[in-house]
Each structure stands twice: as structure tokens, then as C-alpha cells.
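Asks: next come a sequence and a model predicted from it.
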Amino acid sequence: MPQEAKETFGPAAFRPAPAALAGRVRTLAPSLTRSLRRVAEAVANAPAGCAALTVTGLAERTGTSEATVVRTARVLGYPGYRDLRLALAGLAAQQQSGRAPALTTDIAVDDSLADVVAELAHDEQQTLAGTAACLDTAQLEAAVTAAAGARRVDVYGVGASGPVAQDLTQKLLRIGRVAHAHSDPHLAVTNAVQLGAGDVAVAITHSGSTGDVIEPLRVAFERGATTVAITGRPESPVAQYADHVLTTSTARESELRPAAMSSRTGQLLVVDCLFVGVAQRTYEAAGPALAASYEALAHRHR
């Protein structure tokens, strides 16, 4: 079961790309202590200014200690402060050259549609980069292994996560897997009761606190099914009933871009990774199943 914001060291660290740093900070912030969060938010919001600071300077700027600065760098995926500082310098250079837009753009009511397109495209890119940096491939590998060998896969998602749950289910069905998506909380629970060892239950909730998703996952967990949570909050309540947690990042929210919009992008990336992994593992059956579905659809539109 996942623990609070694990530190990473040496070659095994994430070492996220500079452009993914802000997304990683957003994802980890709720699980960080107040002092760690101050340092993390400072480097994400002002990469150029922080890149010019020594570890002592950044500690003074954030009202923390040198040890806290070093620990923050490790929590964010860098072996030490020097590596984080290099990433900040790279991000600052990209922004100054125009190759990486500033991370503080918001969509305003009076923005032109051209500006909206550019800002949304930038936010989507940041979300995808952040999710890729946050996603624990060992957890993903374990989830893929379970789903590839499952007798049945049940997926729970409500609200904005509902269509994502449907997307995963439809993909699995096209490669011959037995899968069901549940947005009705009562049906989700009554179906979860039927699960057991050899089955997989997947809960999709950005907040990790959606009761209508947590309850069926809890039932599936207690019945012995392998459980997977796709969430932007790895320390949230849903994680206590998840054997494997797949973490997503989100773009920065604004009045015209709520979390429901930004979270969906990261969720869909994780769903696609999970599906492709299962298709690879079961290709002998998945390949003909996909070919048959393409043929059936092509025949329907002739």
C-alpha cells in the first residue's frame, strides 16, 4: 500500500524533465509537510530565481533549513539539490527562449479563442508531462500483470471520471477481455460483491475521496480482488483499499478550467498505458480480437 511522499535517491529517482516539475509539485503537495511544500512551491513558481540560489540561499528564501531543501529535492525525484538546481536552470532557459511557456498562464473571460487554444494546449502538455513523471512504472507493471490475467475487470468512475472508466472498459472489451464500467454506485457495490481472487477492480477518482468510487473498491478489496486506484492524490482515502496506486498530475486550475477538465487528461494517459500493457501481454488473443473489431466496424460503415 502506498506511503506518504516517498523519498527517492540515486539512479532509481524519477529525475522528472524540467517542464514536468510543476506538475509533480502539484501532485505531491497535499502529502508534503508545510516546510517541504514551501520549498517545492517556490522552485515551481520561480525556477529562474531559485536556480540562482545556493542551498543556503533557498533555505533562507523559504524560511526553512538546508536539510529541508535537500530533502525536498529528493522527494521531487532528484538525487540532490545540485540536480534540482540544474533542472531549474534548464526550465528557466527554455522559458526565456520561448521554447517553454511560462507556467502561470490562466484563461481569462476576454481571451481570444486563439489564446484559449494555445493555453489549453500548453496545460494539456504540462499535465501529460507531469503524469509521466509521477507514474510509478513498478506499480503500473503490477496493475498490467493483474489485469492481463484477470477473469474479469470492473472499473468504477463517477462524474468527470465516468467517461474515463468507460474508455478503459471499451478498450479492454476490444481485445477480448471481460470488463464492466460502473457509474451507478448501487450497481457498482452489488457487482463488487461478486468479485474475488483472480478479478481486478479499478477505481478512478482524481480527489481520491469520492465515496461512490471508494465503497465498491473497498468491497472488492475485502473480497480478495486485486485493486487499482487511478488518482491525483496518492495519500487519499481511496489508497487504503488499493493494492496498486497509479498517480496522475493535473494542470493548474482556473475559473474557466476546473479540476474536472484538467484531471481527465492525466487519467486518460494512465488508462492508455494500462490498456497497451495488457494488449502487449495478451497479444496472441488481443491481436485477432482487435482485427475482428476493426473489420466489424468497417463492414458496418460500408
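Replies: In hand now; what should we look at?

Asks: CA atoms for contacts and neighbours, from now on please.
Replies: Will do.

Asks: ranges for the helices of this protein?
Replies: 21-28, 34-45, 47-51, 55-62, 66-75, 81-97, 113-134, 137-148, 162-174, 185-192, 211-222, 259-281, 283-300 (DSSP state H).

Asks: packing partners for the shortest one?
Replies: The contact analysis (3 or more C-alpha pairs under 8 Å, 6 or more residues apart in numbering; DSSP states H and E) places helix 47-51 against helix 34-45, helix 81-97.

Asks: swap in the longest one?
Replies: Helices and strands touching helix 259-281, as assessed by 3+ C-alpha pairs under 8 Å, 6+ apart, comprise helix 113-134, helix 137-148, helix 162-174, strand 226-231.

Asks: got the angle between that helix and strand 226-231?
Replies: Counting by axes from the mean of the first three to the mean of the last three C-alpha atoms, to 10 degrees, helix 259-281 lies at 140 degrees to strand 226-231.

Asks: ok, second structure coming up, stack it against the first:
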Amino acid sequence: MSAPRRALALTLLLLAACQATPVPVPTTPVGEPITVPAGFDVEGHRGNRGNLFPGNTLPAYASALAMGVDTIEADMQISAEGQVFMGHDDDLEHTGCTWAGEGRAPSSKISRLNTAQIGQFDCHTQIDGIQPPPRLDTFLDAFFAAAGPETALNLELKQRSNADADVYLQALIAYDQGCDHCLRGRLILQSFQWSALRYARANYGDAIEFRAAILDKRGKLAEIEEARAYAEIWSPKHPLVTPELLAEVQALDMQAIPWTVNEPARMRELITMGVDGIITDYPDLLLQLIGRAPTP
């Protein structure tokens, strides 16, 4: 990372603050470093959510980038006017953002608010002035200002219909075309709605390069085998991972990157099993565990 980019990331890092709903603090020690294969993927969940950063905010993303994660994991939502914003929940109050405008908020749901109204919500990053959820293009601008040349993006498609997938993909394609295909080789799209990934592959696979990750709460091998037609990554809730299922999935030539793993002891277990990466609220602990001390 160049000096200006590192400076930007660290500046945003220093401006961050506590989040409304703290993530449980890990109780197990990191212990001795463990060796991982080349290409092991350290993913910062919603940025660096565990270390007192409001998730899906610019400071959370910048903090994770500054410490040297391989991938930023983030979520997208769609406003009433069809603009894409970063956010885990449609309801801003669920993630600790509060209305800072005059009178009562017209709604707390991104899907019922326009850009100007969303701009009146404060997500409490303790940066001077109101800090609303960032728009997708603002997030991507900040990402490319601070990210290393190989840092990836893992963006979750949250959708109610294929029309939502159209909005997400068209916004990403527009940005990619405007930056001379800067997303090429970096973009992962994930979803619990596997049909969204199948739709994205079928309708936009020729327009933008991406890998697809199926978010999994069931762990049914037959379903995973079927998804291999359009997805390259199996991303299960971490208790689903067993040595047997992991071997079956990797035999399909799929990567296994479980979520959301915050206890170092469990990180160690999964690495020993042979997972290809881990999504965590505490990327600093994972980096320590694999012998990659967070970048100062």
C-alpha cells in the first residue's frame, strides 16, 4: 500500500468510535501462530466490526484495510429511489444509526427513504458532522483509495426479487466501466438467496467478472453440488464445517470460507481442518493467529 493510501486508511481508522451493539469479545487466547497455505483469505466482516467500529461504515472498512485484510466483506441495500447504499439491515435503527434531521424521521428503512433522507441519519462514527451510511460509489472510491492491489471485495446481495439483483449488478457494472474495470479480479458476490447468484451469473456474467459465494445455513451436500454450476465458494455458518463435509465440498473444486468466526480457538480448529479462509469480526486476531501481524 502506498504512503498516501496508508495515510488515508489510518486517518479514517483514528476517527472511528464505538458501535451501538458490541460484538461479543472473544474469550480464548490467540496462542502460537499456525501456518496457512498461500492464498488463505482473511475477510473483515462488515470491515472491522469487532473492534468498536460501527459495521459497514467507512471507518470500519478503512480500519480493516489498514491492518492488511485480504478481503472486505460488506452488505448492500437499495433506497426508495433505487440507489445502492452500504448496510447490513434495511432498518437503520437496527445497526445503531439515528435520525439527525428535523422533526421525526419519515422512516428508518433504507428502502423507504431517498438519498437526501438517508443523509440525515447518523451512524455515530464520531467523525465531525453527520455520518450517514455510505453510498456504493462512495464506498468503492474509499476502498480503491486505501486498498492494496490484490485486496478483494465480498458484497452481499440482499434482495426481494430479481429486480433488486438488477439494481445491484447495474450499479456495479456502471462503476466498473467508469474505472477501467477496476473490479476485475477483485469482486465476490455472496447471498443467502442462491437464486440471486444464479440469476446474476446467467444475466450479468458476461458484463462483469465476479466469483459467487453461497451463504449456507443448512450444510446439505446435494444442494451445494447443484450450486457448483454458478458458484465457486461455499460460505457456511461455521458450526456446519466438519472434516468430512469440507473434503466433499473442496472435491467439487469449491473454496470453503466460513462465517462469522470470532473465537481464536475455533479459528485454529477450522484452519487445521483446511478451510480456505475465514470471515471474522476480529481480523486482527486472525492475522495474529496466522503469523501476519496487523499492519501498524
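Replies: Thanks, I have the structure now. In this text, all values refer to a predicted model and were calculated from it rather than measured experimentally.

Asks: how close are the two chains, by TM-score?
Replies: Here the TM-score for the pair of chains, by TM-score structural alignment, normalised by the length of the second structure, is 0.31; 167 aligned residues with a C-alpha RMSD of 6.7 Å.

Asks: the helices of the first structure into JSON lines, with extra columns for mean neighbour count and distance to residue 231 of the first structure?
Replies: As requested, the helices of the first structure are exported to JSON lines (neighbours: other C-alpha atoms under 10 Å; distance: least, C-alpha to C-alpha, whole Å):
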{"stretch": "helix 21-28", "mean neighbour count": "25", "distance to residue 231 of the first structure": "10"}
{"stretch": "helix 34-45", "mean neighbour count": "19", "distance to residue 231 of the first structure": "20"}
{"stretch": "helix 47-51", "mean neighbour count": "20", "distance to residue 231 of the first structure": "27"}
{"stretch": "helix 55-62", "mean neighbour count": "17", "distance to residue 231 of the first structure": "29"}
{"stretch": "helix 66-75", "mean neighbour count": "21", "distance to residue 231 of the first structure": "19"}
{"stretch": "helix 81-97", "mean neighbour count": "18", "distance to residue 231 of the first structure": "26"}
{"stretch": "helix 113-134", "mean neighbour count": "19", "distance to residue 231 of the first structure": "11"}
{"stretch": "helix 137-148", "mean neighbour count": "19", "distance to residue 231 of the first structure": "13"}
{"stretch": "helix 162-174", "mean neighbour count": "20", "distance to residue 231 of the first structure": "12"}
{"stretch": "helix 185-192", "mean neighbour count": "18", "distance to residue 231 of the first structure": "18"}
{"stretch": "helix 211-222", "mean neighbour count": "23", "distance to residue 231 of the first structure": "11"}
{"stretch": "helix 259-281", "mean neighbour count": "20", "distance to residue 231 of the first structure": "8"}
{"stretch": "helix 283-300", "mean neighbour count": "13", "distance to residue 231 of the first structure": "27"}
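
Asks: any chance of these in TSV with distance to residue 156 of the first structure as columns?
Replies: As requested, the helices of the first structure are exported to TSV (distance: least, C-alpha to C-alpha, whole Å):
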stretch	distance to residue 156 of the first structure
helix 21-28	21
helix 34-45	31
helix 47-51	38
helix 55-62	41
helix 66-75	30
helix 81-97	37
helix 113-134	20
helix 137-148	15
helix 162-174	6
helix 185-192	7
helix 211-222	6
helix 259-281	13
helix 283-300	23
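
Asks: residue 243 of the second structure: how many residues sit nearby?
Replies: Look at residue 243 of the second structure: counted by other C-alpha atoms under 10 Å, it has 12 neighbours.

Asks: residue 230 of the first structure: which of the helices of the first structure is closest?
Replies: Nearest to residue 230 of the first structure among the helices of the first structure is helix 259-281 (7.0 Å), distances taken as C-alpha to C-alpha.

Asks: would you list every one of the helices in the stretch 101-250 of the second structure?
Replies: Per DSSP state H, counting those that start in this stretch, the stretch 101-250 of the second structure carries helices over the ranges 115-118, 136-146, 162-178, 194-204, 221-227, 243-250.

Asks: to residue 229 of the first structure, which of the helices of the first structure lies closest?
Replies: helix 211-222 (8.5 Å).

Asks: how close does the closest residue to residue 139 of the second structure other than its chain neighbours get to residue 13 of the second structure?
Replies: Closest residue to residue 139 of the second structure apart from its sequence neighbours, by C-alpha to C-alpha, 6 or more residues apart in numbering: residue 58 at 6.8 Å. Residue 58 of the second structure sits 9 Å away from residue 13 of the second structure, taking C-alpha to C-alpha, to the nearest Å as the criterion.

Asks: between these two, which is the more surrounded one?
Replies: Looking at residue 58 of the second structure and residue 13 with other C-alpha under 10 Å, you find the greater number of neighbours at residue 58, namely 28 against 22.

Asks: want to throw the helices and strands packed on helix 259-281 of the first structure into TSV with distance to residue 83 of the first structure?
Replies: What follows is those, written out as TSV (distance: least, C-alpha to C-alpha, whole Å):
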stretch	distance to residue 83 of the first structure
helix 113-134	16
helix 137-148	22
helix 162-174	36
strand 226-231	28
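
Asks: I appreciate the help and will end here.
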